[in-house]
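[1] Fold the following.
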Amino acid sequence: MHCKIIGAPVEEGTDLAGCALGPRALRAAGLGPALQALGHLVEDMGDIAAGPAPTILHPNEAIRHLPAIAAWTAAIGEAAFSISGSGFPIFLGGDHSISAGTLAGISRRAVELGRPLFVLWLDAHPDFHTLDSTESGNLHGVPLAYASGLPGFSGYFPPLEAPLDPTRVCTLGIRSVDPAEQAALVQAGVITCDMSAVDRHGIAALVERFLERVRRENGLLHVSLDVDFLDPAIAPAVGTTVPGGATFREAHLAMELLHESNLVSSLDIVELNPMLDDQGRTASLMVDLVASLLGRRILGRATQAA
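    Below you'll find the model as predicted:
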């Protein structure tokens, strides 16, 4: 596989500095060599740079850094569309606001290819706020709502050429949802699997059920992997820690199932904050998870749960 690595060093979507260092930390943790060791062709395309920030104001005074995020979204969207024409794009965040751009660009590509785009959103949060509903004002909480075409972004974010069908989105590992987001998720028809569902049914059953639908509809699958999908005990390097996340084995099993499906066509890795890490262990874990998704095997077979 031709893996195209591209960084999006964005931290304006959150209120804590450090995510801009995420792409560098993932590279330093050996992402490229890990994928090369699996036999993949790896092309590091450097980092995206945002254009000039527009002059825009929003009536919601809580919103932070709207002009900067609008500029980043436009630049990332164009880059995502461009590099998704061939190969396997891997977008290194940066906070989760980068997915406003990655999803916009990948969705345009899916329309061009005539195939439906599905999204597996691995995160403690659904990031389904609009500019009107966000109370924190942190714009890493809006990308999935924007990409799904929810109202309120026109005139502030770049025009969305190919909105996602929210019924083809599965949020998995959710355990922190605001009331406005919960109502919007239900109305939009997003598939929501919280950690209670993981506890009750097991992560394998939930992932396989979603993959079966992707396969049945001949879809493309974008995976957006947020560090806070994981329990903070194993992945402390994130500014939005929420207890009770996926365990080491649950996360690896999800990646192994995704690899075996041969359906994943693009990937985000987001919210790694190296300033909060413990000797790089979160960065190393994220590299290991990506390696599992892209085929790392033990004893000649895919790794299996103990």
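
[2] From now on I want contacts and neighbour counts done on CA atoms only, so please keep to that.
    OK.

[3] What is the end-to-end distance of stretch 256-266?
    Start to finish, the residues bounding stretch 256-266 are 15 Å apart (C-alpha to C-alpha, to the nearest Å).

[4] Need the residues that contact that stretch.
    By C-alpha atoms under 8 Å, 6 or more residues apart in numbering, the surrounding residues in contact with stretch 256-266 are 84, 88-90, 204, 207-208, 211, 214-215, 219-223, 292-295, 302-303.

[5] Just the buried subset of these, please.
    84, 88-90, 207, 211, 214, 219-223, 292-295, 302-303 (16 or more other C-alpha atoms under 10 Å).

[6] What residues of the longest helix along the chain count as buried?
    The helix of greatest length in the chain, counted in residues with DSSP state H as the criterion, is given as helix 66-83. Under the neighbour-count criterion of 16+ other C-alpha under 10 Å, helix 66-83 has 66-81, 83 buried.

[7] same check, this time on stretch 229-238
    Along stretch 229-238, the positions that meet the burial threshold by neighbour count (16+ other C-alpha under 10 Å) are 229-232, 234-238.

[8] Return the member of those residues nearest to G189.
    F229 (21.2 Å; C-alpha to C-alpha).

[9] want to put them side by side, so please do this one too:
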Amino acid sequence: MKKRISIVGVPMDLGQSRRGVDMGPSAMRYADVVERLEKLGYEIHDTGDIEINRIDKEEIQNLKFLKAVTDGNDRLSQAVDKVIESGAFPLVLGGDHSIAIGTLAGVSKHYKNLGVIWYDAHGDLNTAETSPSGNIHGMPLAVSLGIGHHTLTNIAGYSPKVKPENIVMIGIRSLDEGEKELIRQKGIKVYTMHEIDRLGMATVIEETVEYLKSRTDGVHLSLDMDGLDPTDAPGVGTPVLGGISYRESHLAMEILAESEIITSAEFVEVNPILDERNKTAIAAVSLMGSLLGEKLL
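    Next comes the predicted model:
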């Protein structure tokens, strides 16, 4: 793991329908993310927040706030690109999960075969045609595969950002019909809650590491806090019961830290308006600690 980390905040709440997630980066900073990572020996550079345009509601072909989401992700891709160019580890704080479009656009250009761990309750593989809501936070993985509206898929000037065989989805328990079909069609590797319950988190992550190590030259972790059970992470916009536990998530991060395969990460969907005493942001920062090498002894 690189000893320099650059934090990029993205106060985006236009990719979904519940306000408040734009305060996620501030909530994680309030939960002492900088201080916690500095204690691990990292040199931290907090670059501040990406500017997000506030505009009137618009919908184009069942894509809500398309222009604003595109513009914000374009700025994010440039910021992440600069972080990697500087030799630092990019740590992106969201914001709704639509920001993964920009993160992956900025990261993937630096790798020939970028791997992605999608730690989430949802597939985020919808398109304008399959989405029940038109919310772009349900589309970033499809967009990164080159599937979707051209203004989103072509952010940073290239597409796709990731290959389907280089993706591992973990914690999935809510999929729309179009997403199920796309997973089958593309052969994406998925560990639903059934596999986590049956195999155990240690086996799931060890298999994930082994799978990605053999085919990728870098791995991005995209962690949506709704991947955790709502009892452990109540401050999310789209909670789904029966999720990954707080302790299982720490184990996952600890094994990933030991594997040394993670080259960039983002933590998204922290909504302090829906939270209990900043519980979800505190959990997110604690998981960042484990991912970046924090141990009890």
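
[10] If you count contacts, what does the helix or strand that the longest helix of structure 1 is followed by end up packed against?
    Helices and strands here follow DSSP states H and E; after helix 66-83 of structure 1, the next one along the chain is strand 88-93. Here strand 88-93 of structure 1 touches strand 2-8, helix 22-28, strand 264-270, going by 3 or more C-alpha pairs under 8 Å, 6 or more residues apart in numbering; DSSP states H and E.

[11] Of these, give the one that comes closest to A254 of structure 1.
    Shortest distance between A254 of structure 1 and those, using C-alpha to C-alpha, is found for strand 264-270: 12.1 Å.

[12] Please work out the angle formed by the directions of that closest one and helix 66-83.
    Strand 264-270 of structure 1 runs at 150 degrees relative to helix 66-83, counting by axes from the mean of the first three to the mean of the last three C-alpha atoms, to 10 degrees.

[13] Quick one: work out the angle between strand 264-270 of structure 1 and strand 88-93.
    Taking the same axes, to 10 degrees, one finds that strand 264-270 of structure 1 is oriented at 10 degrees with respect to strand 88-93.

[14] what does strand 264-270 of structure 1 correspond to over in structure 2?
    Strand 264-270 of structure 1 lines up with residues 262-268 of structure 2 when matched by TM-score structural alignment.

[15] That stretch vs structure 1, mean deviation?
    Using mean C-alpha distance after the TM-score superposition for structure 1, stretch 262-268 of structure 2 ends up 0.4 Å from its aligned counterpart in structure 1, as a mean over the superposed pairs.

[16] Distance from that stretch to the middle of the chain?
    Centroid displacement of stretch 262-268 of structure 2 relative to its chain, using C-alpha atoms, centre = their mean, to the nearest Å, is 7 Å.

[17] will you turn the helices and strands packed on strand 88-93 of structure 1 into TSV that also has distance to S176 of structure 1 and mean neighbour count?
    Formatted as TSV, the entries for those read as follows, by distance: least, C-alpha to C-alpha, whole Å; neighbours: other C-alpha atoms under 10 Å:
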stretch	distance to S176 of structure 1	mean neighbour count
strand 2-8	25	23
helix 22-28	23	22
strand 264-270	17	24
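
[18] Which one, of the ones you listed, ends up nearest to A49 of structure 1?
    Closest approach to A49 of structure 1 among these is made by strand 2-8 (7.6 Å; C-alpha to C-alpha).

[19] What are the contacting residues of that closest one?
    In this structure, residues lying in contact with strand 2-8 of structure 1 by C-alpha under 8 Å, 6+ apart are 20, 23, 40-49, 76, 83, 87-94, 98.

[20] May I see the ChimeraX selection of the buried members of those?
    ChimeraX command restricting the contacts of strand 2-8 of structure 1 to the buried ones, with burial defined by 16+ other C-alpha under 10 Å:
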select :20,23,40,42,47,48,76,83,87,88,89,90,91,92,93,94,98
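
[21] Pick out the residue nearest the middle of structure 1.
    Most central in structure 1 under C-alpha atoms, centre = their mean is S224, positioned 2.2 Å from the mean C-alpha point.

[22] Grab the nearest non-local neighbour of it.
    With C-alpha to C-alpha, 6 or more residues apart in numbering as the criterion, S224 of structure 1 has its nearest non-adjacent residue at 4.5 Å, and that residue is D268.

[23] Okay, and S286 of structure 2 sits in which element?
    S286 of structure 2 is located in helix 279-291, with elements delineated by DSSP H and E.

[24] what's the average distance of the longest helix of structure 1 to structure 2?
    Overall, helix 66-83 of structure 1 averages 1.4 Å from its counterpart (mean C-alpha distance after the TM-score superposition for structure 1).

[25] L117 of structure 1 and L164 touch, don't they?
    Yes - counting by C-alpha atoms under 8 Å, a contact exists between L117 of structure 1 and L164, whose distance comes to 7.1 Å.

[26] can you list residues touching both of these two?
    When contacts are counted by C-alpha under 8 Å, 6+ apart, L117 of structure 1 and L164 have S107 as shared neighbours.

[27] Do you have the strands of structure 2 handy? List them.
    Taking DSSP state E as the test, the strands found in structure 2 are 4-10, 43-49, 89-94, 114-119, 167-172, 189-192, 218-224, 262-268.
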